[in-house]
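Visitor: Sequence first, then the predicted structure, then my questions.
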Amino acid sequence: MSHFDIFIGEVTGTALLILLGGGVVAGVVLKRSKAHNAGWVAISLGWGFAVMVGAYLSSGVSGAHLNPAVTLGLAIEGGTKWSDVPLYIGSQMLGAMIGALLVWVVYMGQFKAHLTDPEILAAQPEKEGLVDQKAAPAAGPVLGVFSTGPEVRNALQNALTEIVATFVLVISILTQGLNNEGDGLGPLGVLITAFLVVGIGLSLGGPTGYAINPARDLGPRIVHALLPLPNKGGSDWGYAWIPVVAPLIGGALAGGYYNWVFA
């Protein structure tokens, strides 16, 4: 596959992944949305469908990595050239930022209504007072639409959660028979991976919101920091390293484990 194939496939696939995944979170979180308070099951299902759509679209073009942790795991396993890794990751980051921007465009009115609602604004200081006073104020009231955050702020536990969840994702992808030509998963593999993401969300997503994808978290977090949202609060940069570093560790461990046990 050409460098252009990798670029266009990963940008487009990741943008759709974030548009639909971030979109379901926006629908559940934002007060003036018809899906408001639909709950964690809706979010987990929405992210699974988001992965399915993005992966089906880009699988035949770029291999549908859509995730730097997957790219790293594949490079260690041997299915992706190390020289292509920067292009994959850069394309995924760009796609994630485009997808996050589109979420804002689609829900622009709901963001404005939510962030100017007196009830929402009045609840923020009280909510922040329930957790670590030094760290929590950095997370604004709609940051969860764009990026993940922990329910219990403990760096070691949060990192271990993301490492384990990402390991499950990447080892499951690797054992589905990706080949060394980089053609990606077939239609059945894409469907299995989509259900896998739903399962990870339901089983392991509670502690941190299961980023399991550095581009999915960092790209939209940057967009949140740049968007002209009223009363948006901070982007929680103190936590931002965990959903970047931990999934990369999980992906690397999965690639190494695959070579040790399955290769």
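Guide: Here it is on my side, so go on.

Visitor: CA atoms for contacts and neighbours, from now on please.
Guide: OK.

Visitor: and the top helix by length along the chain, what does it pack onto?
Guide: In the chain, assigned by DSSP state H, the helix with the most residues is helix 3-29. Packing contacts for helix 3-29, counted by 3 or more C-alpha pairs under 8 Å, 6 or more residues apart in numbering; DSSP states H and E, involve helix 40-62, helix 85-106, helix 143-146.

Visitor: Buried residues of it, list them for me.
Guide: Judged by neighbour count (16 or more other C-alpha atoms under 10 Å), helix 3-29 contains these buried residues: 6-29.

Visitor: try stretch 75-90
Guide: For stretch 75-90, by 16+ other C-alpha under 10 Å, it's Ala75, Ile76, Glu77, Gly78, Gly79, Thr80, Val85, Leu87, Tyr88, Ile89, Gly90.

Visitor: Over to stretch 214-232?
Guide: 214-225, 229, 232.

Visitor: can you list contacts of that stretch?
Guide: Residues outside stretch 214-232 that contact it (C-alpha atoms under 8 Å, 6 or more residues apart in numbering): 18, 67-69, 89, 92-94, 96-97, 99-101, 111-112, 115-116, 140-143, 146-148, 211, 234-235, 240, 243-245, 247-248.

Visitor: Likewise for stretch 44-52?
Guide: 16-21, 24, 190-191, 193-199, 201-202.

Visitor: Mind doing that once more with 6 Å?
Guide: The contact list for stretch 44-52 (C-alpha atoms under 6 Å, 6 or more residues apart in numbering) reads Leu17, Leu20, Gly21, Val24, Ala194, Val197, Val198, Gly201.

Visitor: with these in mind, which one is nearest to Leu156?
Guide: Gly201 (19.7 Å; C-alpha to C-alpha).

Visitor: re the thing from before, what about the longest helix of the chain, distance to the chain center?
Guide: Taking C-alpha atoms, centre = their mean, to the nearest Å, the mean C-alpha location of helix 3-29 is offset from the chain mean by 9 Å.

Visitor: tilt between it and helix 85-106?
Guide: 40 degrees (axes from the mean of the first three to the mean of the last three C-alpha atoms, to 10 degrees).

Visitor: Thought Val28 was touching Asn37, still the case?
Guide: Yes. Shown here, Asn37 and Val28 form a contact pair, counting by C-alpha atoms under 6 Å, at 5.1 Å.

Visitor: What is the three-state secondary structure of Glu151?
Guide: Glu151 carries the three-state label coil when classified by DSSP: H, G, I helix; E, B strand; the rest coil.

Visitor: try this one side by side with the last:
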Amino acid sequence: MSSSDIFIGETIGTAVLILLGGGVCAAVTLKASKARNAGWIAIAFGWGFAVMTAVYISTPLSGAHLNPAVTVALAIKNSDWSDVPYYLGGQLLGAMIGAVLVWLAYYGQFHAHLTDKEIVGGPGAQATSAKAVEAQEQGAGPVLGIFSTGPEIRNIAQNLATEIIGTIVLILAVLTQGLNNQGNGLGPLGGLITAFVVVAVGLSLGGPTGYAINPARDLGPRIVHALLPLPNKGGSDWSYAWIPVVGPLIGAAIAAGIYNAAF
């Protein structure tokens, strides 16, 4: 694979991943969406199918890493870091493009949601819940969860551990499957299996933090949230933003070490 193929494949694949994954979050969250309040199961399966679709689209070009944690783990496993910058650059750019596409697809719903006084507050409005008040105090706006993750209980040690554990499960599943392209990406069956692993992680381990398990998936859309002209969007919770970046990278390194030692 050439460096241009890697960059283009990762950009396209990660954009599709975030478009569909962020899209299901928007569908479940936003006012005037037909899927509003569909719940966590819809989100978990939506992200799983997003991974599957993105993997099959990008595998011919880049091997479908779509996640800096996967890239780092494979670099450790193969002792080859030469292509890592192209993967990481494409993943971050693709994540930002995907987040912008979610905004465009749900433009009217974003406007309706963020101008509703019951949701964003206003004269005579009351906070919808204690959790909403806490989130606002922490700098997390009312639609930030569509773009990036956040904890239900803000505890640095627990939040970091949750992201590390979830990522270890994901990376071990990736590394122990049949990898094509000389160990640089998922094969056809691996894409399907990984999609269900993402669903499993979401259902079993996603409750505490929203399971980023992918630094680009969280950081790219968080940057877009900060830049988009959304009314009453609130903060982007930058004080938390390092956890879904550092946690998955630590988890990837641990998983790669386990793989090299045990397999």
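Guide: Thanks, I have the structure now. Being a predicted model, the structure only gives us computed values, none of them experimental.

Visitor: so how far is Val103 of the first structure from the nearest residue to Ala38 of the first structure once chain neighbours are set aside?
Guide: Distance criterion C-alpha to C-alpha, 6 or more residues apart in numbering; nearest residue to Ala38 of the first structure, sequence neighbours excluded, is Val28 at 5.4 Å. As judged by C-alpha to C-alpha, to the nearest Å, Val28 of the first structure and Val103 of the first structure stand 13 Å apart.

Visitor: before we move on, what about Gly250 of the first structure?
Guide: In terms of C-alpha to C-alpha, Gly250 of the first structure sits 28 Å off from Val103 of the first structure.

Visitor: between those two, which one's more packed in?
Guide: Neighbours were counted for Gly250 of the first structure and for Val103 using other C-alpha atoms under 10 Å; Gly250 has more, 29 against 25.

Visitor: mean shift between the helix or strand that that one is a member of and the second structure?
Guide: If you go by DSSP states H and E, Gly250 of the first structure is part of helix 242-261. Averaged over the aligned pairs, helix 242-261 of the first structure sits 0.5 Å from the second structure after superposition, using mean C-alpha distance after the TM-score superposition for the first structure.

Visitor: coming back round to it: looking at the buried residues of stretch 75-90 of the first structure, which is nearest Ala55 of the first structure?
Guide: Nearest member of the buried residues of stretch 75-90 of the first structure to Ala55 of the first structure, counting by C-alpha to C-alpha, is Tyr88, at 14.1 Å.

Visitor: What's the match for that closest one in the second structure?
Guide: Taking TM-score structural alignment, Tyr88 of the first structure has Tyr87 as its aligned residue in the second structure.

Visitor: and the buried residues of stretch 75-90 of the first structure as JSON lines, adding distance to Asn158 of the first structure?
Guide: Shown next, in JSON lines, are the buried residues of stretch 75-90 of the first structure (distance: C-alpha to C-alpha, whole Å):
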{"residue": "Ala75", "distance to Asn158 of the first structure": "25"}
{"residue": "Ile76", "distance to Asn158 of the first structure": "24"}
{"residue": "Glu77", "distance to Asn158 of the first structure": "26"}
{"residue": "Gly78", "distance to Asn158 of the first structure": "29"}
{"residue": "Gly79", "distance to Asn158 of the first structure": "29"}
{"residue": "Thr80", "distance to Asn158 of the first structure": "29"}
{"residue": "Val85", "distance to Asn158 of the first structure": "26"}
{"residue": "Leu87", "distance to Asn158 of the first structure": "28"}
{"residue": "Tyr88", "distance to Asn158 of the first structure": "26"}
{"residue": "Ile89", "distance to Asn158 of the first structure": "23"}
{"residue": "Gly90", "distance to Asn158 of the first structure": "25"}
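
Visitor: biggest separation within the buried residues of stretch 214-232 of the first structure, which pair?
Guide: Pro214 and Leu229 (23.4 Å).

Visitor: Is the spatially most central residue of the second structure part of a helix or strand, or is it coil?
Guide: The centre of the second structure sits closest to Arg217, judged by C-alpha atoms, centre = their mean, with a distance of 3.3 Å. What three-state DSSP gives for Arg217 of the second structure is helix.

Visitor: one step back: out of the contacts of stretch 214-232 of the first structure, which are buried?
Guide: By 16+ other C-alpha under 10 Å, the contacts of stretch 214-232 of the first structure give 18, 67-69, 89, 92-94, 96-97, 99-101, 111-112, 115, 140-143, 146-148, 211, 234-235, 240, 243-245, 247-248 as buried.

Visitor: Pretty sure Leu88 is one of the things Phe7 of the second structure touches, is it not?
Guide: No. In terms of C-alpha under 6 Å, Phe7 of the second structure does not count as a neighbour of Leu88; the distance is 8.3 Å.

Visitor: name the element Pro125 of the first structure belongs to?
Guide: helix 118-128.

Visitor: How about Ile192 of the first structure?
Guide: Going by DSSP H and E, Ile192 of the first structure is in helix 187-204.

Visitor: How about the aligned residue in the second structure for Ser33 of the first structure, nearest residue that isn't a chain neighbour?
Guide: Using TM-score structural alignment, the equivalent of Ser33 of the first structure in the second structure is Ser33. In this structure, Ser33 of the second structure finds its nearest non-sequential neighbour in Ala27, 5.6 Å apart by C-alpha to C-alpha, 6+ apart.

Visitor: so that neighbour touches Asn37, yeah?
Guide: No. Using C-alpha under 6 Å, Ala27 of the second structure makes no contact with Asn37, being 8.4 Å away.

Visitor: related to what we said a few turns ago, please point out which parts of the helix holding Pro125 of the first structure sit buried.
Guide: Buried, per 16+ other C-alpha under 10 Å, within helix 118-128 of the first structure: Glu128.

Visitor: And for it, what's in contact with it?
Guide: So helix 118-128 of the first structure is contacted by Ala136, Pro137 (C-alpha under 6 Å, 6+ apart).

Visitor: picking that back up, and the match of Ser33 of the first structure, helix, strand or coil?
Guide: Classified using three-state DSSP, Ser33 of the second structure is coil.

Visitor: Quick one: neighbours of it, just the number.
Guide: So Ser33 of the second structure, with other C-alpha under 10 Å, has 16 neighbours.
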